[in-house]
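1. Make a model of this:
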Amino acid sequence: MIILGIETSCDETAAALVDDQRRVLAQRLLSQHAEHRPYGGVVPEIAARAHLDHLDGLIAGTLADAGVTLADVDGIAATGGPGLIGGVIVGVMTAKALSVATGKPFLAVNHLEAHALTARLSDAVAFPYLLLLVSGGHCQLLIVRGVGDYRRLGTTIDDAAGECLDKAAKMMGLGHPGGPALERAAVGGDPARFALPRPLRGRPGCDLSFSGLKTAVRQVLDRLPPGPLSARDRADLAASVQQAVTDVLVERGARAMALFVEETAGGAEAPAPALVVAGGVAANGTLRAALDVLCADRGFRFVAPPLALCTDNAAMVAWAGLERLRLGRTESLDFRPRPRWPLDPSAPRPAGAGARA
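-> Prediction:
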């Protein structure tokens, strides 16, 4: 079985072919960083137009790289949401057109589920497992019980961790994309120099908050001498922000581990539970290292997909589509792209939550 995956939910235009032997046969990805850098963030209209300009060529190139044709493909998967709706529409309409032209099934993939299932592509992780989904737009802790079966333990009540890192980088003048720029700037910095808050740490539950941390970064910058940051101030502040985000995610993750064990405890022969980290922020080395230590302390297996599969990509979309096709879960052509698409629709809205919860 071979699935063509299409990803257009934000500022990455991507196509990939994945088979049921967990092989990525070919993939192409075009980043739009140069187009958005002058604005310090992603501009939805620019992103949608770039997807429209380049997606057909990326699909054709991916097929050529793998030496297959659309006749060899068993299904067409595209991110159906959540995401910037203009870009999502481009990908969905392209996938529908290919489905009609070839007679192959159309598979609408939840972008969050694609991240959630990536560990099954890269590491063959068995259900159930604990997931820390952490990116620029989403920050959640979930029990992954199966395809389409999720229980949310905690979510951000305001901003996502990735947004916090991106905005801190922008305030510090580090450029776009902010998260990777801040990680580079933090090398050699003192993470203890600036006393930044760890929102919600120590409180009951697994919900998260990062809005106050962004505010604290702004206040630190206002107290520093005017003008460009010195190399030392830049490194120390970047390291302090990165460490604060990491500390919050580790503490909330430890709470989620305890809940996971309570809800899924197996017998004496049950394998060690797994903590999977996914999403763009999962590429951060400091976070990975801290979660690895946490898992070793708690008896969990730590799984972090390869860096190229953490950020938005089409291989994860193709794999999620393959998992759905195996179960016979295809979509009709009247599927409507979704700007929001929760993994656990039954999860209660956390107290104080903003629009993203």
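
2. can we go C-alpha only for contacts and neighbour counts from here?
-> Fine.

3. Pull up the gap between the most centrally placed residue in the chain and Val241, please.
-> Residue closest to the mean C-alpha point of the chain, counted by Cα atoms, centre = their mean, is Gly279 at 2.2 Å. Distance, Gly279 to Val241, using Cα to Cα, to the nearest Å: 19 Å.

4. So Val277 belongs to a strand, correct?
-> Yes. Remark: Val277 belongs to a strand, assigned using DSSP: H, G, I helix; E, B strand; the rest coil.

5. How many residues are close by it?
-> Neighbourhood size, Val277 [other Cα atoms under 10 Å]: 27.

6. Surely it and Tyr129 touch.
-> No. Here Val277 lies out of contact with Tyr129, judged by Cα atoms under 8 Å, at a distance of 10.6 Å.

7. here's the other one to compare against:
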Amino acid sequence: MTVLGIETSCDETAASICSDGKILSSIISSQIIHSSFGGVVPEIASREHERMLNSIVSNSLSDANLKLGDLDAIAVTNGPGLAGALLTGVSFAKGLALGLNIPLIPINHLEAHIFVNFLADPTLEYPFLCLLVSGGHTQLWLINDMEIYELLGETRDDAAGEAFDKGSRILGLGYPGGPQIEKTAQYGNPNAIVFPRGLMDPDSLEFSFSGLKTSLLYFMDDFQETPDCRLPDVAASYQQAIIESLSEKLARAVEKNGVKTCVVAGGVAANSRLRLVLKNRIKNVRILFPDLEYCTDNAAMVSFLGELKFKNSEKSNLLFSVLPNLKLN
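-> Purely as a prediction, here's the structure:
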């Protein structure tokens, strides 16, 4: 079975071909135009998707040495995300599916991030824990089977990725914040400054990053570089506070649920410091990370999950709408 996946939930325009569980192509166009605004501008994102989609899909087919007539189905992200951006991708996918007379299935963006870990390790078995960390979500899930998920904890305010973006802006490092802070932090001391960690009660699996962000803001109001405390030290300490919150809660969830495997999903999963800390913190349990190219938004995860759902007899439906606030369960 050969499935075209389309992803336009935020500021990446992406298309991918998956055939029999293998990714034949994965094309991503990142909208660097947003960097000058310090964040994603929804209207601009929608326009860029509309401008790029046709060529991205064509390039994806070309890279896979396929034509439109070789497709058996299409999968497209319909939420969560920016309404206009989602609508651009869904409208394109519906028109294409209708014209080719092939099935179309909507894909939950969060679910796709989780299931891309099966590309990293096809032997992954249920149940497993998932730490889902991105710009819009920070959640702990117990994945019992496909579409059987239990939410164990989530952020009460900012997501981890959002904390990186806002922190980067405060530090004057630019957008996107995660990569900028990680790059700067590699030259700093993560123990130079003790920033607060939110909701660290022994039994809590909830997250909070708003207090950390405020603490950084106040710290930078009076900050002047000295030999003992430089900007890289601040970035490293701020990053460490985020990562320690994530690693501590995942370790607690492992202890409470007794699973044998943990996976990490979402854009923040690309952070090398997070990977190192989690591998050192989570003991006697296998921990999986997606390949770096599949951490941030991509269509490979959409085409892959689309094929899984078709093979699990999920029915095609052209009447679905975009759901900007779509939940996982």
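
8. Overlay them and tell me the TM-score.
-> Superposed pair, TM-score by TM-score structural alignment, normalised by the length of structure 2: 0.96. Supporting alignment: 328 aligned residues with a Cα RMSD of 1.5 Å.

9. Work out for me the element the equivalent of Val241 of structure 1 over in structure 2 sits within.
-> Mapped onto structure 2 by TM-score structural alignment, Val241 of structure 1 lines up with Tyr238. Following DSSP states H and E, one finds Tyr238 of structure 2 within helix 231-257.

10. could you say what helices and strands that helix packs with?
-> strand 128-133, helix 160-171, helix 177-185, helix 210-221, helix 272-281 (3 or more Cα pairs under 8 Å, 6 or more residues apart in numbering; DSSP states H and E).

11. Quick one: the ones you listed as CSV, columns for distance to Thr296 of structure 2 too.
-> Shown next, in CSV, are those (distance: least, Cα to Cα, whole Å):
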stretch, distance to Thr296 of structure 2
strand 128-133, 10
helix 160-171, 11
helix 177-185, 11
helix 210-221, 23
helix 272-281, 14
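
12. one step back: with structure 1 superposed, average distance for the helix holding Tyr238 of structure 2?
-> Its matched residues in structure 1 lie on average 0.8 Å from helix 231-257 of structure 2 after superposition (mean Cα distance after the TM-score superposition for structure 1).

13. Just the buried positions in that helix, please.
-> By 16 or more other Cα atoms under 10 Å, the buried positions in helix 231-257 of structure 2 come out as 231-251, 253-254.

14. so where do the helices sit in structure 1?
-> Listed in chain order, the helices found in structure 1 under DSSP state H are 33-36, 44-66, 85-102, 111-122, 161-171, 178-186, 211-223, 231-264, 285-298, 307-310, 314-326.

15. quick one: contacts of stretch 85-104 of structure 2?
-> Stretch 85-104 of structure 2 is contacted from outside by 6-11, 42, 45-46, 49-50, 53, 68-69, 71-79, 316-318, 321-322, 324, using Cα atoms under 8 Å, 6 or more residues apart in numbering.

16. related to what we said a few turns ago, out of the helices of structure 1, flag the one nearest Gln27 of structure 1.
-> Evaluated over these, closeness to Gln27 of structure 1 peaks at helix 44-66, with 5.5 Å, by Cα to Cα.

17. tell me the angle of the closest one relative to helix 85-102?
-> Between helix 44-66 of structure 1 and helix 85-102, the angle comes out at 40 degrees (axes from the mean of the first three to the mean of the last three Cα atoms, to 10 degrees).

18. start and end residues in structure 2 for helix 44-66 of structure 1, please.
-> Residues 42-64 of structure 2 are where helix 44-66 of structure 1 lands when matched by TM-score structural alignment.

19. buried sites along the matching stretch?
-> Under 16+ other Cα under 10 Å, the buried positions of stretch 42-64 of structure 2 are 42, 44-46, 48-50, 53, 56-57, 59-61, 64.

20. got it, and stretch 272-282 of structure 2?
-> Buried-residue list, stretch 272-282 of structure 2, by 16+ other Cα under 10 Å: Arg273, Leu274, Arg275, Leu278, Ile282.

21. Show me the contact partners of it.
-> With Cα under 8 Å, 6+ apart, stretch 272-282 of structure 2 has contacts from Glu182, Ile243, Glu244, Ser247, Glu248, Leu250, Ala251, Ala269, Ile287, Phe289.

22. Trace the fifth one over to structure 1, please.
-> Structural alignment places Glu248 of structure 2 opposite Glu251 in structure 1 (criterion: TM-score structural alignment).

23. Show the contacting residues for that match.
-> Contacts for Glu251 of structure 1 (Cα under 8 Å, 6+ apart) come out as Arg201, Gly202.

24. again, but for Leu117 of structure 1
-> Counting by Cα under 8 Å, 6+ apart, Leu117 of structure 1 has contacts Val147, Met316, Trp319, Ala320.

25. which of the residues you listed sit farthest apart?
-> Largest separation among these by Cα to Cα: Val147 and Met316, giving 13.4 Å.
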